[in-house]
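K.L.:
below are the sequence and a predicted model; questions follow.
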Amino acid sequence: MRSFDPVSLRLFVAVCEEGNIAAAAQREAIVPSAISKRLAQMESEAGVRLFERGRRGVTVTAAGEALWRYARESLQMLDRIKSELGAFAQGVQGQVRVFGSKSALAQFLPNDIGRFAKIYRDVRVSMEEREIWEVVRGVEEGRADIGVCWDAVDFRDLTVFPYHRDHLAVVVPEGHPLANRDAVAFIETLDYEHVDILARSILQQRQRSAAGAAGKQLIHRIQVSTVDAAYRIVAAGLAVAIVPGEEARAVQQALGLTVVPLTDSWACRQFVISIRNRGLSLPASLLVEKLRVAAAAGNTD
């Protein structure tokens, strides 16, 4: 089918995901009329309606759902071909794309991938930081071979393997009333103003839920966009912050902080490795295996 070229399929997938031609056009940097023309050509050639048009957008038909599935698989394969051929052209024997959440990249993922890179020197590994939902979507869409993040989201049809765990803690300045405690419950931190770390939205949702269940309110005094900024705010004595304890201990001495583990069950986070159910390249398969071995051995240094 001539109309079902890669560009048309990519635009078709964008419309399916956005549910709106105008939104898809903005996402793909193309005028809406061009997308509408391509969709009309695809429907004409296929002989079936792929969308039901409405005032508020489009709804994918049963035929459209079938094409959506095959289109995504085809585009993933084309992206993989382009990526791997480009790597060979540069004399590299393989390439693996990894999307990781902020906590995974700040703690254990770089060291584990570093060990892999020393063994497989002809494999290029790219790591990109993404929000948790972007990690899952990136793997689903084939933009990443491997995803590593907290298991607090729905992984849908992806295959997941246990990775490292971390434990959340409250970070306070030296001399703070909680600084001499071996551990505290999250509810005990609600008597103090917190730093709102905007980039960690899912973690913030968990905290608000826990505060609501206890009949208390989580009070944010200052909003920051990075964990490093949060540490500085805490060091200045302006607020406390909930962060991964392992991550905070790396800077506590330099900044004069005290890291106190939380006793709540939700404070222990399980990270996972996510992949698609098929089509994993040999280099990616080798990296997944090394990450699983590192996790089993407790390699978090």
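P.N.:
Yes, it's here.
K.L.:
rest of the way, CA atoms for contacts and neighbours
P.N.:
Fine.
K.L.:
the strands in the protein, which residues?
P.N.:
Per DSSP state E, the chain carries strands over the ranges 51-54, 57-60, 94-100, 123-129, 146-150, 159-173, 194-197, 220-224, 241-244, 257-261, 268-275.
K.L.:
also this one, for the comparison:
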Amino acid sequence: MRLDPTSLRLFVRVAETGTITGAAEAEYIATSAVSKRLSELEAHFSTPLLKRNNRGVELTPAGNALLNLSRGVLHNLEDLELQMREYSSGNRGIVRVFANMSAITQYLPTETQDFFEKHPDIGVQLEEKVSPIITREVMSNNADIGVCARLPHGYDLVEFPYHVDDLVLVTPLNHPLADREAIDFRECLDYPHVGLHTSSAINLELLRAASLANRPLRLRIQVTSYDALCMMVQAGLGVGVVPRGAIRQYVGGLNVRVLSIRDAWARRRLSIYVHDPERLSMAARMFVDHLIESAASSG
């Protein structure tokens, strides 16, 4: 047997559906044909890739490794085919970017527009994800580029410096802390908080800071956007922590106060992550270079 994209694509489909029958139905192919392809793959690599049981299949360690590698191979083949086709239509590349809310609300709109002005034939597919998921998806080759908070992730990724996020505390105008210009974070732990969603990097950072202070973080409500957080704070539901740059567009029309946080972690770093710079498409490499240069020029 020689490896071919069809066998890898069927293997990925089986892994995603959890059953050979489900993969066969999704690909409009006979179950026996899928099963034969899987057996040939296992014979080719001389190792079991799947554990078959009454509920379907489970990946072995070798199967998990092949799944990640297959996604990368298939993506590269799709990218090759797409980019070569796009030459005839004038769109010479698609870059898949996953970014956190902070990067999307503060930096990427302007920087992406600047990139389009220089490279009008390249498209960028931008999706918002939370930071822990972004690094995982870049490692799994589901995104070319990840832009998110710099956090421990345990993946073999290449990291480039991006912007520095200045986190601030937002309070209602009549709050006991409202007359302050700056605070230590532990001072606001006496009050209820409006938080972001559970897996967000800011929420994880606040939980860590509260734990180091031996104090609980009293989350009264959690939201999924900075504007919703600011409106909840204005309504008096608590205080909240957000990036300074991200709230400029909201604070102007809201009756809230913005306080600096003196703790060192409140100046957090955003990073650009890629799996392997040598395997990026030309379009993706150009976009990474553009983001790095833009961040460096902004200071």
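P.N.:
Looks like it arrived, so ask away. Everything numeric here is computed off the predicted structure, so don't read it as measured data.
K.L.:
circling back to that earlier point, out of the strands of structure 1, which gets nearest to residue 5 of structure 1?
P.N.:
Of all the strands of structure 1, strand 51-54 sits nearest to residue 5 of structure 1, with 18.3 Å by C-alpha to C-alpha.
K.L.:
mean shift of the closest one relative to structure 2?
P.N.:
By mean C-alpha distance after the TM-score superposition for structure 1, the fitted strand 51-54 of structure 1 averages 5.0 Å away from its aligned residues in structure 2.
K.L.:
which elements pack onto that strand?
P.N.:
Packing partners of strand 51-54 of structure 1 (3 or more C-alpha pairs under 8 Å, 6 or more residues apart in numbering; DSSP states H and E): strand 57-60.
K.L.:
on that earlier part again, any idea which of the strands of structure 1 is most buried?
P.N.:
strand 146-150 (a mean of 28; mean count of other C-alpha atoms under 10 Å).
K.L.:
that one maps to which residues in structure 2?
P.N.:
With TM-score structural alignment applied, strand 146-150 of structure 1 matches the range 145-149 in structure 2.
K.L.:
contacting residues around that stretch?
P.N.:
Stretch 145-149 of structure 2 is contacted by residues 95-100, 102-103, 130-131, 134-135, 138, 201, 268-275, 284, 288 when judged by C-alpha atoms under 8 Å, 6 or more residues apart in numbering.
K.L.:
check stretch 167-176 of structure 2 too.
P.N.:
177-178, 230, 233-236, 238-244, 255-261, 266-268.
K.L.:
just how off-centre is it within its chain?
P.N.:
29 Å (C-alpha atoms, centre = their mean, to the nearest Å).
K.L.:
can you check stretch 255-264 of structure 1 too?
P.N.:
With C-alpha atoms, centre = their mean, you get 25 Å for stretch 255-264 of structure 1.
K.L.:
same question, stretch 201-220 of structure 1
P.N.:
Distance, stretch centre to chain centre, for stretch 201-220 of structure 1: 22 Å (C-alpha atoms, centre = their mean).
K.L.:
so which bits of it are buried?
P.N.:
202, 203, 204, 207, 208, 210, 211, 217, 218, 219, 220 (16 or more other C-alpha atoms under 10 Å).
K.L.:
and residue 274 of structure 2, how far from residue 258 of structure 2?
P.N.:
Separation of residue 274 of structure 2 from residue 258 of structure 2 (C-alpha to C-alpha, to the nearest Å) stands at 34 Å.
K.L.:
actually residue 143 of structure 2, not the one I typed
P.N.:
Distance from residue 143 of structure 2 to residue 258 of structure 2, by C-alpha to C-alpha: 35 Å.
K.L.:
could you do residue 161 of structure 2 as well?
P.N.:
As judged by C-alpha to C-alpha, residue 161 of structure 2 and residue 258 of structure 2 stand 27 Å apart.
K.L.:
repeat for residue 49 of structure 2
P.N.:
From residue 49 of structure 2 across to residue 258 of structure 2, the span is 54 Å (C-alpha to C-alpha).
K.L.:
now swap in residue 100 of structure 2 and tell me
P.N.:
Taking C-alpha to C-alpha, one finds residue 100 of structure 2 at 22 Å from residue 258 of structure 2.
K.L.:
what's the first-to-last distance across stretch 121-133 of structure 2?
P.N.:
29 Å.
K.L.:
give me the contact list for that stretch.
P.N.:
With C-alpha under 8 Å, 6+ apart, stretch 121-133 of structure 2 has contacts from 90-101, 104, 116, 147-149, 151, 153, 199-201, 283.
K.L.:
quick check: nearest residue in space to the residue mapped onto residue 290 of structure 1 from structure 2, chain neighbours excluded?
P.N.:
Aligning on TM-score structural alignment places residue 290 of structure 1 opposite residue 290 in structure 2. Distances taken as C-alpha to C-alpha, 6 or more residues apart in numbering place residue 115 nearest to residue 290 of structure 2, at 6.9 Å, with adjacent residues excluded.
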